[in-house]
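> need a 3D model of the sequence below.
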Amino acid sequence: MRPWTFPVTLQSGTAREPIFQQIAQAIRGDIRRGRLRPGDPLPGSRSLAMTLEVHRNTVLAAYRELEAEGWTVAEQRTTRVARDLPQSPSGPRADPMGRPGYDLPGPGPRRSLREPGLLAFGGGLPDLRLVPTDLLARAYRRALGSRELLGYGDARGEARLRSALARLLSEMRGLAVSEDRLMLTGGSQGALDLVARTLIRPGDRVAVEDPGYPAAWATLRAAGAELVPVPVDETGMRIETLARHLADGPLRAIYLTPHHQFPTTVTMGAARRLRLLELAAHHRIALLEDDYDNEFHFEGRPVLPLAGEDPAGVVIYLGTLSKILAPGLRLGFVAGPRALVEALAARRETADGQGDHLLQRATAELLEDGLLQRHARKMRRIYQTRRETLAAALRRHLGGAAAFDLPAGGMSLWLRVDPSIDVEAWAVSARKGGVGMTTGRAFDFQDRPRPNLRLGFSALDERELEEAVRRLARALPKSL
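You can find the predicted model right below:
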């Protein structure tokens, strides 16, 4: 039997109610609030009498009153909370679902958890089976030897990781960034949330890609932004449409994924990139560049971030180490002007104060020793093989139902489905057949059906990808 405490002060002497009624009332209140649940055992009368320093007969009198009212039952020499509880005359008993007694806004979108046995084409998630947990654990244990990391630290993040990350961004992505122009955050989503709450005022207009990233839209809306959708084609966000939106009023910011557009995977063309930078500089618009999977580019030279060719200082660069390691580690960052980083740090100090400096120090050690870079190269080779495996399986089993362009990088494929196929019905049928996928509707700004599927290949191995595609084919309507 688990221990049960009685955090109630009994009043004696001048109290209006006898002690046994105070005990009964306290237990009755714990049942109403849900602290004691149906079937829970109450302590023995002797034990509770010793705890409360009262006579055992006083406790027995309280238990008899509760049983007479239907709150408890005696079972095999044990008093338990009744499974069929009475309604209180003073009001309903505690809501077992934990609903508050006040109004809340409607909940936003939440990530769906992976179901057992389901082969899920996740949204470009890394394969957690490949995380170098042994390396990370050893580095974390060494970080624990630095006791100063257990106290309060810099809201911008642990200095060694910011320094190591600045070198990486300079060497691998061409960014002229220093330690004091970097802020470590809880993943790229945490980076966007922090930037949005610092930069955006209620009613500010913010342009976003359509189709695009719904989680980012929710974050921007939560900061008070009025979102302006801009269509995407085969070379990214359409800048001429963006320019026309400026006639309706100023834009505070533009959120975009120019390297591997989410979800279509297309890369923004050079001419558009230059035009976008010119437009943002002229109108003083902040460009929120989310470079969420930069490491996974398989063909040709990776396109350098917008932040690497930003003489006007309009780009706020958002990134993450989650795709190399694991999303649960929540390792993201923001790179931008020093004044922005200082403002972000001040904002963070009003919330969680700082990130996990122990984890950040451990990650810094992996970067300094080149181990994280080596792991990223390994993942790139594995994910490239998986991309090719998925592409071959789709051509073999679904050639007449869906087409796609093999992207130069990223962690997913964007499929164009034959217009005669009901994509939403196909997804439902596929899930019943043991495979999960996301339809284009999930990324449409107006929640309109789109003849597209997004299939992430990084979280499944070659055997799983083959089986998942076979299940997709079996789930197709029989007429096809």
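> for the rest of this, base every contact and every neighbour count on C-alpha atoms.
Fine.
> show me what contacts residue 414?
263-265, 404-405, 452-455 (Cα atoms under 8 Å, 6 or more residues apart in numbering).
> in a strand, that's where it is, yeah?
Yes - judged by DSSP: H, G, I helix; E, B strand; the rest coil, residue 414 forms part of a strand.
> so for it, what's the nearest residue that isn't a sequence neighbour?
Nearest in space to residue 414, with sequence neighbours left out and distances taken as Cα to Cα, 6 or more residues apart in numbering, is residue 454 at 4.8 Å.
> what's the helix or strand for that neighbour?
When elements are assigned from DSSP states H and E, residue 454 belongs to strand 452-456.
> next secondary structure after that strand?
Counting by DSSP H and E, what follows strand 452-456 is helix 462-475.
> of all the helix elements in the protein, which one is longest?
Ranked by number of residues, the top helix in the chain under DSSP state H is helix 371-398.
> would you mind measuring from the closest residue to residue 173 other than its chain neighbours to residue 460?
Closest residue to residue 173 apart from its sequence neighbours, by Cα to Cα, 6+ apart: residue 304 at 5.8 Å. Counting by Cα to Cα, to the nearest Å, the gap from residue 304 to residue 460 is 28 Å.
> sequence B follows; please return its structure for comparison with A:
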Amino acid sequence: MSGPVQIPFKSFIELKPKENTAIYLQIVFEFIKAIQTGFLPEGTKLPGTRILCRQLSVNRNTLIKAFQDLESQGWIETLPNKGTFILSQHKQKSKDEFIAPSNQKHSENNIGFTFKKSTILENPTETSTLPYQFNDGMPDLRLVQNEILARLYVSKLKRQKTSKTYEQIQIQSHLNFKTHFSNYLNLTRGLRISTSNLLTASSHEISLYLVTKALISPGDKVVVASPGYYISNMTLTNTGAQIITIPVDQDGIDTNRLKEICKETEIRILYLTSNYNYPTTISLSAKRRMEVLELANQYGFVILEDDYDFDFHYDNNPILPLAAFDSNQKVVYIGSFGRSLPSGFSYGFVAAPSEFILELEKHQNILEPGIDVLKEQVLSEWINEGEVHRLSKKNKKIYKERRDYFVSLLNEKLSSKIKFKVPLRGLAVWIEWLDKFNLITLQKECAANGLFLPKTILYQTKDLTATRLGFGHLEKQEMEKAVSILCESVEAISNI
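Below you'll find the predicted structure:
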């Protein structure tokens, strides 16, 4: 972990002296938010209180009081003669409960050179050996159609005899795959793209990384929703962007606030999960969609539309992305394909003007110089034969049944404790707790009863206590047990 004085606290710790809330509580809430969104990864060493007081322009006694509160809640720990650290998972849990992320740390004395260390790009993912687990909305890999892919893969291997060179095969295979894939996106998402408007990558994360590196320079202002997606926030911050947050309500991001920001300062990008806001699962309303496109045209910013979960929608009229209505070429559209496929078969993609795609390909040729010919040929045939549509239809039926059953359990067990809306898409439900309690305390109580709640699904500020509960990976009996433990744990901490 790099030196704490390098952390740009002022870019994500926002204090408002004119508000009624005490400054020390504002510090507590802002630090919790920064930890949950990945700005302060676990293990980060914080500066001394005198240094941090100067950076945040607060009284030292105020900061000490805030740190005492954060430590009592389990967010930080102070080690004598070492400093104050964002609390590591292995400090909070026993070894039987958690397996900490595999970040090998060596003493600097064992390294013969120096190198840059990031305080931003830490992996916030936690793993657990507990029998029941919630996540932020992952598909069930037990539903994967391995036999279909295996059959196609074997058939392609048997037909590989050809007089063409490997380079010729690569070029032809990739063009053929992009043709099938662009047609698939045009059909399912209302796009009007050709192969020149499409870049495919090995993952959604690589797509996002390539786009942000090409679009953002240090100091550029990027607007994101709050609460938002911790992975994208880390990626954006790593480019040197200045993050500006705007609130989300029942109709999506607040476009009035967006307009105010545009009048006050020049923004480079609006990062938006329009169809299925992460984490709240809210869709941007039709009226606000048009407003966002109009503001982008008026003020010249780029809309980076992330449609990470389009494939999982349960109504007959899926909401098309903003990219489908973008007549002024202001939208860069990224997404994922094949999240229900075995590991290694899924794709990330970018749909954008052809000149921009050419620039992205320059960078991709360094990161991903090779093309998996067999994989692309298999998926091309899988799309061409209609298997992708059949599997999507089958999976959507299964996940809709799981969503409905999960919602019924929440209403049965927790209706007096939570409020939520039934999501029309995705694999998670956003619940807001009616009572105010510490979510880390709930996490510990659930773990003691065999249920794992990763920190990445817990959201707590002075005004919000919420949790994003993924249901896609759970069968009915697993759901019943997980919700029962959650209910019992909430009751237990409420009686303390």
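> the residue nearest to residue 173 of structure 1 matches what in structure 2?
Aligned counterpart of residue 304 of structure 1 in structure 2: residue 320 (TM-score structural alignment).
> ok, now which ones touch that match?
Residues near residue 320 of structure 2 by Cα under 8 Å, 6+ apart: 189-190, 275.
> which secondary structure state is assigned to the residue nearest to residue 173 of structure 1?
Residue 304 of structure 1, by the three-state scheme (three-state DSSP), is coil.
> which stretch of structure 1 lines up against stretch 464-474 of structure 2?
With TM-score structural alignment as the criterion, stretch 464-474 of structure 2 aligns to 450-460.
> what about that stretch, how long is it end to end?
Stretch 450-460 of structure 1 has its terminal residues 25 Å apart, counting by Cα to Cα.
> run through who's touching that stretch.
By Cα under 8 Å, 6+ apart, the residues outside stretch 450-460 of structure 1 that reach it are 119-128, 263-264, 383, 386-387, 390, 411-419, 423, 437-441, 444, 465.
> now the helices: where do they sit in the stretch 1-150 of structure 2?
For the stretch 1-150 of structure 2, the helices defined by DSSP state H, counting those that start in this stretch cover 23-36, 49-56, 60-73, 89-92, 146-158.
> out of those helices, which one sits most buried?
helix 23-36 (a mean of 21; mean count of other Cα atoms under 10 Å).
> now do that helix: which elements does it pack against?
Judged by 3 or more Cα pairs under 8 Å, 6 or more residues apart in numbering; DSSP states H and E, the packing partners of helix 23-36 of structure 2 are helix 60-73, strand 458-460.
> could you give the angle of that helix to helix 49-56?
Angle between the axes of helix 23-36 of structure 2 and helix 49-56 is 90 degrees (criterion: axes from the mean of the first three to the mean of the last three Cα atoms, to 10 degrees).
> just tell me the aligned range of helix 23-36 of structure 2 in structure 1.
Under TM-score structural alignment, helix 23-36 of structure 2 corresponds to no residues of structure 1.
> before we move on, what about stretch 440-451 of structure 2?
Stretch 440-451 of structure 2 corresponds to residues 424-435 in structure 1, going by TM-score structural alignment.
> do the same with stretch 67-78 of structure 2
Under TM-score structural alignment, there's no match for stretch 67-78 of structure 2.
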